[in-house]
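# Sequence below, structure please.
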Amino acid sequence: MYLSEISGIAIKKDGFFENFGKLGRIYLENSISFIHSEKYLPDIDQNISCIVCNEELLPFFLDKDMGIVVSKEPKNTFYEIYYTIYSEGKLNYSENKISDSATISPKATIASSGVVIGDNCVIGDNVVIREGTILGNNVHIGNNCVLGSDGYEVAKIYGSSKIVPHTGFCILKDNVEILNNCCVCKGLFRGYDTIIEENVKIDNIVQIAHAVKIGKNTEIGAGAVISGNTIIGENVWIGPNVTLSNKIKVGNNAFVSLGAVLINDISDGERVAGNFAYDTKKFMKEFKMKKSEE
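Presented below is the predicted three-dimensional model:
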């Protein structure tokens, strides 16, 4: 759509956009984004077709081939544009595609659009599957899980704080198994999708936030909390009650011990423990020394 189709915004130059994104994470062409500080100028790339900026930054964009909206509060205006388009039903999903071989509890709730369920999937009692959820083949979902829920993104829209409705996808690939009472959020925008790769196994009461990516054969223990935009590699062990901060990167074959609180990236094969988490051998050595002094 064109900026000129949206009322209530100060358009300096008209432009066309199809997608939304945040600077540094613009994944799709023809995206609209926002900027409020010069330090983010290096993140402007060819996928941005429209920008919301303040008066101070306007000179940086006047000679660029992109639409421009001027605002004293660019972030708020960006989300107001998004919310307006969402409210008008312009970010809807396609029709459901559910395999005849899937076993779905009569107590489950399936959204009326935007859901794909592959062959031989098993959906338990009281499962809620929201729009934008795509399940591969042989996916098993335990009782009371919620798939494709909105994540936690708060913005000021039309003067009041709101949890921003999500319009991305929640994708679970072949042979993923999730036990009971788990929540897997979908992506905030299209292209910011939550993706759980093949053969991932997830224990009870696990929270997976928006735009998380989990690699093949990873196992996640009960009570884990994985914050938004976190990337977990393949063959990783995430122990019970582990908390991962947002935008963390966990390498392949890593091991995160139970109860750890991870605030920094960890590399391939690294083993960490503690709150805040660091190298397991060092953690255990210091722990034993402390115990011996008691």
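
# from here on, contacts and neighbour counts on C-alpha atoms
Will do.

# Contacts for the longest strand along the chain, please.
Counting by DSSP state E, the longest strand found in the chain is strand 48-53. Strand 48-53 is contacted by residues 15-17, 26, 29-36, 65-75, 77-78 when judged by Cα atoms under 8 Å, 6 or more residues apart in numbering.

# one more to line up against the first:
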Amino acid sequence: MPDTRFFQTLPSLTVAELAAQIGGAVERGGDRSIASVAPLSSADRGAIAFLGDRKFANALAQTQAGCVIVPPEAVEAAPAEASVIVSRTPQASWAKASLLLHRAITLDTAITPQDAAEDDSVVIEPGVVLGTGVRIGRGSRICANTVIGPGVQIGRDCVIGSNVTVSFALIGDRVKLYAGARIGEAGFGATGTAAGVMDIPQLGRVILQDGVTVGANSCIDRGAYDDTVIGENTKIDNLVMVGHNCVIGRNCLLVANTGISGSVTVGDNVIFGGKAGIGDHITIGEGARVAAGAGVLADIPAGETWSGYPARPIRQFLRETVWLAKQASAKKAPKES
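Model (predicted):
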């Protein structure tokens, strides 16, 4: 269930009612009541999930979801106890169900600094807007013209810079967000429908653990359903992008212009050089290093240093670079008369 501090849960619908509104056909169990959406792996009997790719067939077989949305060829693989909706675009149908069952809480009303602050040591500069349910720990400072969305929790001794936006987020102690940072915006998720491409609702959160620093104009997207997590004491430079569902370990360094795609898992003590780019659903082991400008398209084992595009172990990259340089020099050498 999405966090109720950030998302309103709307009235339940039956499977038949959902199918009629999301462009699917009921295969069985149309009378079952559904209250929420969830992934296959974490859904319960009151939730609806979907199969979008055959590689998740095992998750479909093991799911506890009350209802599953599947393509026609996967009906027989659905658990016998689950209701089934058939759709040729399961992810799009699930996204439509999300909009029918959950709604983000918007900043319709603001609260006073006195309502949000733990005590008088909290400093709220001019122009700050605080949504309903915001809590700010003692010793923290919120700088001018920053917007803190409904339900956000900020720990103690934090500094939130000017013109920052924070939403759908839980922030630990001693966190620094520099000017223009964007925390908790919707992740980049889209899927095809018969009418064209549609956005997939993002129902997760951002969790910044103690001691995290986020540089100016950097963006950390909230999870699509699970959380985006930045581990303790990780330091993020200016102009860095962290996509939805990423889990970044402790004591990591992300240098300027690094871009990390969605659902990347990073171990502790990892360093990313400037302009490093990481593909989605990649795992980077503890203590690894990614050289500046590298394009990572495969998992990196713990402790290794990778460079180049596509990135590979640095010794291999250097050998290939030297070989190419020798070949180029040989071709340019003058021929003997």
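
# show me where the stretch 1-150 of structure 1 has strands.
Counting by DSSP state E, counting those that start in this stretch, one finds strands in the stretch 1-150 of structure 1 at the ranges 10-13, 19-20, 31-34, 48-53, 67-70, 97-98, 103-104, 109-110, 115-117, 122-123, 128-129, 133-135, 140-141, 146-149.

# Pipe these into TSV and attach mean neighbour count and distance to Ser160 of structure 1 per row.
Shown next, in TSV, are those (neighbours: other Cα atoms under 10 Å; distance: least, Cα to Cα, whole Å):
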stretch	mean neighbour count	distance to Ser160 of structure 1
strand 10-13	16	20
strand 19-20	24	21
strand 31-34	26	19
strand 48-53	26	19
strand 67-70	23	20
strand 97-98	14	37
strand 103-104	18	39
strand 109-110	16	31
strand 115-117	23	31
strand 122-123	22	37
strand 128-129	23	29
strand 133-135	25	29
strand 140-141	23	36
strand 146-149	25	22
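
# which ones are touching the residue in structure 1 that Thr258 of structure 2 lines up against?
Using TM-score structural alignment, the equivalent of Thr258 of structure 2 in structure 1 is Ala224. Listed by Cα under 8 Å, 6+ apart, the contact set of Ala224 of structure 1 reads 205-207, 238-243.

# distance of the equivalent of Leu177 of structure 2 over in structure 1 from Leu258 of structure 1?
Taking TM-score structural alignment, Leu177 of structure 2 has Ile141 as its aligned residue in structure 1. Ile141 of structure 1 sits 23 Å away from Leu258 of structure 1, going by Cα to Cα, to the nearest Å.

# before we move on, what about Ile81 of structure 1?
Distance check for Ile81 of structure 1 against Leu258 of structure 1: by Cα to Cα, it reads 42 Å.

# that older thread, surely the match of Leu177 of structure 2 touches Glu177?
Yes: between Ile141 of structure 1 and Glu177 there is a contact under Cα atoms under 8 Å: 6.1 Å.

# mind listing the helices for structure 2?
15-22, 57-62, 90-101, 113-116, 314-332 (DSSP state H).

# Take those helices and write them to TSV, including distance to Pro301 of structure 2.
TSV is the format used below for those (distance: least, Cα to Cα, whole Å):
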stretch	distance to Pro301 of structure 2
helix 15-22	42
helix 57-62	26
helix 90-101	32
helix 113-116	44
helix 314-332	13
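
# Using JSON lines, lay out those together with mean neighbour count and distance to Ala195 of structure 2.
Listed next are the helices of structure 2 as JSON lines, based on neighbours: other Cα under 10 Å; distance: least, Cα to Cα, whole Å:
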{"stretch": "helix 15-22", "mean neighbour count": "19", "distance to Ala195 of structure 2": "13"}
{"stretch": "helix 57-62", "mean neighbour count": "15", "distance to Ala195 of structure 2": "27"}
{"stretch": "helix 90-101", "mean neighbour count": "23", "distance to Ala195 of structure 2": "11"}
{"stretch": "helix 113-116", "mean neighbour count": "17", "distance to Ala195 of structure 2": "44"}
{"stretch": "helix 314-332", "mean neighbour count": "12", "distance to Ala195 of structure 2": "45"}
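
# so which of the ones you listed comes closest to Gly187 of structure 2?
Set against Gly187 of structure 2 and scored by Cα to Cα, those come closest in helix 90-101, at 13.8 Å.

# Output the residue interval of structure 1 matched by the closest one.
Aligned using TM-score structural alignment, helix 90-101 of structure 2 spans residues 74-85 in structure 1.

# mean deviation (superposed) between the matching stretch and structure 2, please.
For stretch 74-85 of structure 1, the mean deviation from structure 2 after alignment is 1.7 Å (mean Cα distance after the TM-score superposition for structure 1).

# distance between that stretch and the chain's centre?
From the chain centre to the centre of stretch 74-85 of structure 1 is a distance of 19 Å (Cα atoms, centre = their mean, to the nearest Å).

# Show me what Val250 of structure 1 lines up with in structure 2.
Checking TM-score structural alignment: Val250 of structure 1 goes with Ile284.

# and its match, what is it in contact with?
Contacts of Ile284 of structure 2 (Cα under 8 Å, 6+ apart): 264-267, 270, 299-302.

# cool, and Trp237 of structure 1?
By Cα under 8 Å, 6+ apart, the contact set of Trp237 of structure 1 is 218-221, 253-256.

# Dump those to JSON lines, plus neighbour count and distance to Ser49 of structure 1.
Listed next are the contacts of Trp237 of structure 1 as JSON lines, based on neighbours: other Cα atoms under 10 Å; distance: Cα to Cα, whole Å:
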{"residue": "Thr218", "neighbour count": "24", "distance to Ser49 of structure 1": "37"}
{"residue": "Glu219", "neighbour count": "20", "distance to Ser49 of structure 1": "40"}
{"residue": "Ile220", "neighbour count": "25", "distance to Ser49 of structure 1": "39"}
{"residue": "Gly221", "neighbour count": "20", "distance to Ser49 of structure 1": "42"}
{"residue": "Asn253", "neighbour count": "19", "distance to Ser49 of structure 1": "39"}
{"residue": "Ala254", "neighbour count": "22", "distance to Ser49 of structure 1": "39"}
{"residue": "Phe255", "neighbour count": "22", "distance to Ser49 of structure 1": "41"}
{"residue": "Val256", "neighbour count": "29", "distance to Ser49 of structure 1": "41"}
